[in-house]
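> need a 3D model of the sequence below.
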Amino acid sequence: SICAFSLCLLGTFLVRSGVLVSVHAFASDPARGMFILAFMVLVTGGSLLLFAVRGHRVRSRVNNALWSRESLLLGNNVLLMAAMLVVLLGTLLPLVHKQLGLGSISVGEPFFNTMFTWLMVPFALLLGVGPLVRWGRDRPRNIRKLLLTALVSTLVLSVLLPWLLEDKIIAMTVVGMAMACWIAVLAVAEAVQRVSRGTKTSLSYWGMVAAHLGLAVTITGIAFSQNYSVERDVRMRAGDSVTIHDYRFTFREVRDITGPNYRGGVALIGVTR
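Modelled structure (predicted):
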């Protein structure tokens, strides 16, 4: 909690002080930045000092097995911390590099895409398996059949869906779809098992299932948009057309509009297939 709040203050300092040149930085004010920096040092330093003095009183006597839900949750938390460090490194490295007199560098989208992909693969693997494992201690053989079925379904769907939807297969799309299908298949399978056995389920459980399915949908959207999206800059006049992915875009006209406190133009574009 100390780290989380300290990083929130660090993010506020970066976007408010003007030390970071980014589209996300706004309301640049060095004086305000110094106030936030002093507040961050005071809060973080005080919290760490208090933890150093009283930390020995915080003890945990619970010993969980390696194959348990607690261990899988811990593994995913470690991966999320690693993802946070990737973002922190990518954000601060250009600033540190410039302050050391080594020149200006830019950490762009390829760095984050590569690092996050290989962090999210094990994250998705543990996320799908986690709800199937018991608290405290469990045995892998108890869910072996379900995992094998989910693995086969995931491999088939991760290749079949990109081929059916886009008529071509890209490796990174398959990786993304494998993560999404693994999470979705196991979430649905585990929910079906609970319902068929008559196991009592709470609203919080269905919230977890919805969250897992939502993450699967998010990963699917990222995988397809990153690998199949097309961007083109074209100069068009009224009546001109351009075709992208079997869709025909026709620039019809520009209409003048008048708002409450502005005037502008609206382009009318027809889309046909």
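> make it CA atoms for all contacts and neighbour counts henceforth
OK.
> SS state for residue 268?
On the three-state scheme (DSSP: H, G, I helix; E, B strand; the rest coil), residue 268 is labelled strand.
> what residues are up against it?
251-255 (C-alpha atoms under 8 Å, 6 or more residues apart in numbering).
> secondary structure element holding residue 185?
Taking DSSP states H and E as the criterion, residue 185 maps to helix 171-197.
> coming back round to it: just the buried ones among the contacts of residue 268, please.
Neighbour counting with 16 or more other C-alpha atoms under 10 Å marks 251-252 as buried within those.
> quick one, helices of this structure?
2-17, 30-54, 69-99, 109-129, 144-166, 171-197, 203-228 (DSSP state H).
> show residues contacting the fourth one.
So that's helix 109-129. The contact list for helix 109-129 (C-alpha under 8 Å, 6+ apart) reads 72-73, 75-76, 79, 82-83, 86-87, 90, 179-180, 182-184, 186-187.
> only the buried subset of these, as a PyMOL command please.
To isolate the buried ones among these in PyMOL, judged by 16+ other C-alpha under 10 Å, type:
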select buried, resi 72+73+75+76+79+83+86+90+179+180+182+183+184+186+187
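> sequence B follows; please return its structure for comparison with A:
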Amino acid sequence: MIAEIGHFALVLALCVALVQAVVPLVGAGRGNAAWMNVAGPAATLQFLFIAVAFGALTNAYVTSDFSLMNVAQNSHTDKPMLYKVAGVWGNHEGSLLLWITILALFGFAVTLFGRNLPPGLKSRALAVQAMISVGFLAFILLTSNPFARLEPPPVNGQGLNPMLQDPGLAFHPPFLYLGYVGFSMAFSFAIAALLEGRVDAAWARWVRPWTLAAWVFLTAGIVLGSWWAYYTLGWGGWWYWDPVENASFMPWLAGTALLHSAIVVEKRDALKSWTILLAIVAFGLSLLGTFLVRSGVLTSVHAFATDPARGVFILLLLCAAVGGSLTLYAARAPAMKMGGLFAPVSREGALLLNNVLMATGAATVLLGTLYPLIADALNLGKVSVGPPFFNAVFLPLMAPMVLVMAAAPMMSWKRGDLAGVLGRLKFIAALALGVAMLVWFLQGGSAGPWWTGAGFALAVWLGLGTLWDLTERIGLFSRPAGALARAAKLPNSAWGMVLGHFGLAVFIVGLTASSAWTTEHIQSQKLGETILVGGFGVTLKSVDQVPGPNYTATRATFEISRDGKAIDVMTPEKRMYRQPPRPTTTASIRSGFTGDLYVVIGDPDPKGGWVTRLYFNPCIPWLWAGSLLLIIGGLISLADRRHRVGAPTRAASAAAKA
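Okay, here's the model as predicted:
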């Protein structure tokens, strides 16, 4: 009965979404306040109905209701409760319901926190948001019903893919979807602005917090996914340019560009058309990621669906949303006023340059991701586009972006003094060059990768340049008296920028060191044998069979020593799950300031040993620390009170005069 309530709630949500998509939009066009006011209650009601449906499916998983086909195919009574709950979104139907729930949640959030929004903009944005909901609710009801019954119900379920039975599943997809779907709100505001024919500083002030929230969630989702892959796949890496990884990275790049271009719209009333286009592209790339995961064109642990009918449906949604929005953009964007003018050398110019570089990077990743699929569809043969292509094409695009990031905050709006900015950064430039030379010397000149020194130099340039800009803002050296008071008065957005940019510098250190200097040892290791890795002695002490809640594990015990002295014990596992019967690998990781010791146990060797894989990954913790700083910086910026106040005073007064 609860399942039927959930199914009926989805039908009611579709009906409400249809009303929300039409009535407020027509009301905004006619200036009818009563019709526009329908948007808020409809968004609230839609969210409540979808929340009931999501709760009903969660209840089915928690109680192991195998009369539902979805539960029978993806759960088992032996699963720990965490994975029963996380299993709700560990499949196509459930993850799609999570997507729709988050979509409705953002609409509901606009009704709660958007009370100061102009009525016309708010009603149009919620109507566009409802149009997206209509498409996805139709998709789930017509092709992917999570409440389909199974007669007769089995005694037990088939279980969840063991690769997904990990805490990562409980957190990675929800954060990723909050990011994906969060960009729908920026998209809805962009379409609403096109329909209204007005993009100004007030619009940028409204759209920035929603974009920033989506960006923070997507960053957290990508980082959690990388960490999950790092410790469960057993190959010692955290990113492989997998097509589904790329599907999340592309909207992140577009969203990052959108955040920065919205600042220019707000501060200088410029880059309006470009900002609108970025909002469309960011959500369009999110929909593309959904298509890749659910169409069956990819084979991956990330992919859910293999039914071509579902792929066609989501492709139609993608074409309708992106094609319709770009058509509207082509019709309305030329009519927008250009706004404030600026010189190429200015803060606006620097932000635009970085926007173009990020957009080009996203296009590069898009090309590398889709080209093999297109070539296969046209019978041009199997084409593999992997890390060598992306590393050779994408990373060089990011180097000039990092160079500009350190200098851009020091430039003036409208017209900047490039020579003056570089003069203020000359000592940091000299230090960065010195670091590059030192790294080159320490790795033995050409014995190591040539780009290692460049990577560390970029990190020093960005990190110290960001801190130097902060010291100048608060007058730490020029006016030391009262510097702390001035620091306390800096807006949250300034502190968020400092932490975000510095976090990227820390991330670059981890990326460069782990890519250039990782050491790997794969061998057959006997009990009592010691292998030297990264200055550590790794001794295999024992291998035992241990039971788990729904698996049996082969657990190895390694003693870790340094300079002949035991300092730690590591216990990696190789697990065999009972239902479905499938092996997985769980690495044991010892993290330190200089890097990670990474240990994996494999299969037994016929000669009495065990296959072991031992890695030392330099500065990998710096990757996670830098990512965390990015997220914290985004959260601090999101807490800026100006996002809650609304439109700038000057924009409001200008509108009143008009």
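> follow-up on the earlier one: now, of the helices of the first structure, which is deepest in the fold?
helix 171-197 (a mean of 20; mean count of other C-alpha atoms under 10 Å).
> can you tell me which helices and strands it packs against?
With contacts taken as 3 or more C-alpha pairs under 8 Å, 6 or more residues apart in numbering; DSSP states H and E, helix 171-197 of the first structure sits against helix 109-129, helix 144-166, helix 203-228.
> can you redo those as JSON lines with distance to residue 29 of the first structure?
Formatted as JSON lines, those follow (distance: least, C-alpha to C-alpha, whole Å):
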{"stretch": "helix 109-129", "distance to residue 29 of the first structure": "28"}
{"stretch": "helix 144-166", "distance to residue 29 of the first structure": "48"}
{"stretch": "helix 203-228", "distance to residue 29 of the first structure": "35"}
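> how about residue 210 of the first structure, what's its match in the second structure?
By TM-score structural alignment, residue 210 of the first structure lines up with residue 499 in the second structure.
> same thing with residue 143 of the first structure?
For residue 143 of the first structure, the residue aligned by TM-score structural alignment is residue 421.
> quick check: its match touching residue 409?
No: the pair residue 421 of the second structure / residue 409 is not scored as a contact, 9.7 Å apart, by C-alpha atoms under 8 Å.
> those two: which is more packed in?
Shown here are residue 421 of the second structure and residue 409; by other C-alpha atoms under 10 Å, residue 409 has more neighbours (21 against 17).
> mind checking what that one lines up with in the first structure?
That one, residue 409 of the second structure, aligns with residue 131 by TM-score structural alignment.
> can you tell me the closest non-neighbouring residue to its match?
Residue nearest to residue 131 of the first structure in three dimensions, not counting chain neighbours: residue 69, with 7.1 Å by C-alpha to C-alpha, 6 or more residues apart in numbering.
> so who does the one you found touch?
Applying C-alpha under 8 Å, 6+ apart to residue 69 of the first structure gives the contacts 130-131, 133-137.
> can you select the buried ones from those in ChimeraX?
A single ChimeraX command selects the buried members of the contacts of residue 69 of the first structure (16+ other C-alpha under 10 Å):
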select :130,131,133
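> keep only the contacts of residue 69 of the first structure that stay in contact in the second structure.
Counting by both residues aligned by TM-score structural alignment, their matches' C-alpha atoms under 8 Å, the members of the contacts of residue 69 of the first structure that carry over to the second structure are 130-131, 133-137.
> now distance to residue 14 of the first structure too, for those, in JSON lines please.
Converted to JSON lines, these look like this (distance: C-alpha to C-alpha, whole Å):
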{"residue": "130", "distance to residue 14 of the first structure": "36"}
{"residue": "131", "distance to residue 14 of the first structure": "38"}
{"residue": "133", "distance to residue 14 of the first structure": "41"}
{"residue": "134", "distance to residue 14 of the first structure": "42"}
{"residue": "135", "distance to residue 14 of the first structure": "41"}
{"residue": "136", "distance to residue 14 of the first structure": "42"}
{"residue": "137", "distance to residue 14 of the first structure": "44"}
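> ok, the residue most central in space within the second structure - contacts?
The C-alpha lying nearest the average C-alpha coordinate of the second structure belongs to residue 218 (C-alpha atoms, centre = their mean; 2.8 Å). Counting by C-alpha under 8 Å, 6+ apart, residue 218 of the second structure touches 175-180, 248, 252.
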